[in-house]
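Undergrad: The sequence isn't on hand, but the structure is:
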């Protein structure tokens, strides 16, 4: 192949590769978007469906209890001294069952959760005991007061005395969470001779059971609505609060949302949290990389838990009488059968100063006690979770309960919880090989095609231009070395002389020279 044909081939190839790279590179983004929308749709057979049914990352549920170390002094009106004990750790078995794909691009399901105790991640066995308030006794006292007549107070007083109950109790961690025999319930069961439940526990009956039917959007008609809650138990709103705004069930369950998150457009995510009986929002904080994976961090801010004087939206979450708890507390009374129960972050993080002043043992630390979700912006999946909550009982004086006569109004922490998950090596490897590797390979391939095409094209153009300049302005031959410079004039001199001149020159050169 001669030089001209070679240049033609390189030029044509350069043009073709440049055009191909220029077309393919802009199509990579829309192409990835289309693939993600198809694969993440909550439809049987997709990658999103598999992760939707079975959580691919290990999830743990940890418990810290607050042990009351000065019970006698507390009953005499002194500040309660609390000692944190924990964690007591469970591995969560999370899955979805009874799945029904509906015609309106939604899917309904139940979501039972199993709890398996993990000894080597716990401070001790769950049979360890601690001292705290009698939850049932204070709930009954609050209900009797709310009814507003003395008869109910006297009935509760009689029940309290006859059942030999106390307003403080010592109970095992396992019993407090999953059920212990309560004196009130046992007395009523024995008195009526009817088979009634005699046990009470904060999470009693929730191990491997689910009493809620969730319906969420599949993203089939609009990927932006992926996993957004449509209704819970057939209801698209709650009925606990005073306004439609407060009763909204909006957002997702927090596990994942639409792909290709934008830090500016998606600067706030909403999730519905059943344990606090309302939806909440987390705000975008920052982005970072870990194990080669990019994450967006969303966290609960102090503003979400602020008093209505600071955050007016929280006025809708006050009780019917308009009574609002201090900053840092969420009123859970309305959705827990009248129990004087209030939620907060652990150690009253972001709470009003009075909360930590009235009890000892609180050491709020933002890094250890805040709530955040770390999302993969490409898929919208939440891969790192730290969801923390503290349950507090409002204790105060009740006239019909003699034991409470010296109590001061206090929000007493009982237990705090942390549901968490983190990346493990197996998932990181799977994610990199299944998601990042194909994407990065395609990007590198398209860029390589474009670079090679541009290189060939510009190289060909430069070569053609140089050839053109040389043909238009030819230059005289220049000697290439010193030997040529000295030998060429001498050769020309000898070839131009006649034979006689040559002989004469030889004689002159052989004759010794003399100096005058």
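TA: Received it, and whenever you're ready, just let me know what you need. All figures in this text were calculated on a predicted structure; none of them were measured in a lab. Residues are numbered from 1 along each chain as shown.

Undergrad: only C-alpha atoms for contact and neighbour calcs from this point on.
TA: Will do.

Undergrad: Run a quick neighbour tally on residue 419.
TA: 19 (other C-alpha atoms under 10 Å).

Undergrad: how near is it to residue 14?
TA: 56 Å (C-alpha to C-alpha, to the nearest Å).

Undergrad: alright, now check it against this:
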């Protein structure tokens, strides 16, 4: 009996020691060793750089030629009540058609590194190829036409408006006129000139709305009827009246929403992550290959892009907030993302940096991720921090009078933006960016197009695998609008309701391809699950040994 008790006690001690060892080892591996191993592996592998033989490392090579399935879809707006808009100031009514889908092929080229390996320069080209299978059944961009506000028309009207001001307020002409006629007669002559310009516009069939094919609007472009038929003739008449060549003829403007298809003018400099893994791919600055666009000022955007940032209205660091270049270009993100974080991104299409916020957990093709969205607060001009993104209204719009400091919330005026991607359409033209269908914009903006029904489906969403920062799925949505103004000196266009008139809305979507999915599964989730199962089994066995030992 004594021997049996001694043997049982020994077995109990052995089981206790083994159980404690398995329990401790399992907990250490699950809670410490494995997470640290994963973290170190991700941090060291996610650096933009070269192998010892001078070739691009695995991460850089996969980034340079992404295999994600990328598509850009466009929905066009066809205006159906242009006469009412011009003559009775009624709200615009549009028919929406689409999507016109284009496969995107993205290449990051001309990659080079600084000697210390901390910075990298590159250029990005995107090639678009129409995909009929992804488009609506009847969509044919080369045959389908839309009637839209003519971007170049309203820029041209500003030129004419300036010419009228110049002539009617020219001191020499006023002196000559007053010598020959009465002051009242001279005033009548001025009004006659204004009327004649309106007549000339009708004669040459130059109107604020133009009918073009979808392909012309998006890629191939159309020539400005106003400049071609009218402005240069008016300039010639003005120069004759003034007796010199004071006004130069305007070059022909080709209008298209995409001026870069397979080409680029911009060279970016980014951090490689060598010294700070949390900022891998962060854009530091950009330059240009030609003089078609402006370079950044170090890590700051050109002052002319957001001039309000330097005014007295922007206090503290709010102006710098508008001009600061921060974040990746949203192709990938930092590793080990937390739900409480905001993710900075630089978006060249809207000429500014912005921040994404966590919304919810999601699964993309079976892979768990975090969904981040573009919050309404980024375009809320009641917030003082957004003062730098305001632009003084030259003519007034909505309930905002002339010279107001800012548009209503939800609209972003990028008319001062001069970058290679949109140089032809943005610079000097009253281009306004918003979320599709004016989602989350001020009520007065949403009411401007009564047919619109904005909803969550108009939101930009970015789904990210939080451990690696890999992009699982993205739907980057925006709407391109044109700010239409009233021109009181040109009678035919003095009634039109001022506001943002939509041209197109688009969805640039990306989703991980099968190879990327398998890589994540085999290199991250399968080992992670296997180790955790094994370690928790060890914990379970250890716990059972403890239970067994207590029974002896």
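TA: Happy to help now that I have it. Note that the structure is a prediction, hence the values are computed from the model and not measured.

Undergrad: close enough to count as contact, residue 208 of structure 2 and residue 156?
TA: No: the criterion here is C-alpha atoms under 8 Å, and residue 208 of structure 2 misses it with residue 156 at 10.1 Å.

Undergrad: can you map out the helices along structure 1?
TA: 3-40, 47-53, 71-75, 135-147, 150-162, 173-178, 183-192, 353-357, 366-369, 425-431, 437-472, 482-496, 499-510 (DSSP state H).

Undergrad: in structure 2, what residues pair with the third one?
TA: The one in question is helix 71-75 of structure 1. Mapped onto structure 2 using TM-score structural alignment, helix 71-75 of structure 1 covers residues 82-86.

Undergrad: Now residue 61 of structure 1. Nearest residue, chain neighbours left out?
TA: residue 419 (4.6 Å; C-alpha to C-alpha, 6 or more residues apart in numbering).

Undergrad: Under the alignment, what does that neighbour map to in structure 2?
TA: Aligned partner of residue 419 of structure 1 by TM-score structural alignment: residue 508.

Undergrad: in terms of contact, does its match touch residue 75 like I think?
TA: No: counting by C-alpha under 8 Å, residue 508 of structure 2 sits too far from residue 75 to count as a contact (11.7 Å).

Undergrad: number of nearby residues for the counterpart of residue 406 of structure 2 in structure 1?
TA: Alignment note (TM-score structural alignment): residue 406 of structure 2 maps to residue 324 of structure 1. Summarising burial for residue 324 of structure 1: neighbours were counted as other C-alpha under 10 Å, giving 19.

Undergrad: for residue 118 of structure 1, what are its contacts?
TA: 88-91 (C-alpha atoms under 8 Å, 6 or more residues apart in numbering).

Undergrad: Out of those, name the ones that lie in strands.
TA: Among those, the members found in strands (DSSP state E) are 88-91.

Undergrad: Name the pair among those residues with the greatest separation in space.
TA: 88 and 91 (10.5 Å; C-alpha to C-alpha).

Undergrad: Which one's more surrounded, these two?
TA: residue 88 (24 against 19).

Undergrad: thinking the more buried one is in contact with residue 115, fair?
TA: No: the criterion here is C-alpha under 8 Å, and residue 88 of structure 1 misses it with residue 115 at 11.6 Å.

Undergrad: if I look at residue 464 of structure 2, how far off is residue 330 of structure 2?
TA: With C-alpha to C-alpha as the criterion, residue 464 of structure 2 and residue 330 of structure 2 are 10 Å apart.

Undergrad: Looking at these two, which one has more neighbours?
TA: A side-by-side neighbour count of residue 464 of structure 2 and residue 330, using other C-alpha under 10 Å, places residue 464 first with 28 against 17.

Undergrad: ok, that one - contacts?
TA: 333, 369-372, 470-473.

Undergrad: buried ones in stretch 129-141 of structure 1?
TA: 129-141 (16 or more other C-alpha atoms under 10 Å).

Undergrad: Give me the neighbour count for the residue nearest to residue 12 of structure 2 when sequence neighbours are not counted.
TA: Nearest residue to residue 12 of structure 2 in three dimensions, chain neighbours excluded: residue 549, at 4.4 Å (C-alpha to C-alpha, 6+ apart). As a burial measure, residue 549 of structure 2 scores 20 neighbours (other C-alpha under 10 Å).

Undergrad: Who are the contact partners of residue 549 of structure 2?
TA: Residue 549 of structure 2 neighbours (C-alpha under 8 Å, 6+ apart): 11-13, 15-16.

Undergrad: got the helices of structure 1 as TSV, with distance to residue 346 of structure 1 columns?
TA: Shown next, in TSV, are these (distance: least, C-alpha to C-alpha, whole Å):
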stretch	distance to residue 346 of structure 1
helix 3-40	35
helix 47-53	30
helix 71-75	21
helix 135-147	19
helix 150-162	31
helix 173-178	17
helix 183-192	29
helix 353-357	11
helix 366-369	6
helix 425-431	30
helix 437-472	40
helix 482-496	90
helix 499-510	114
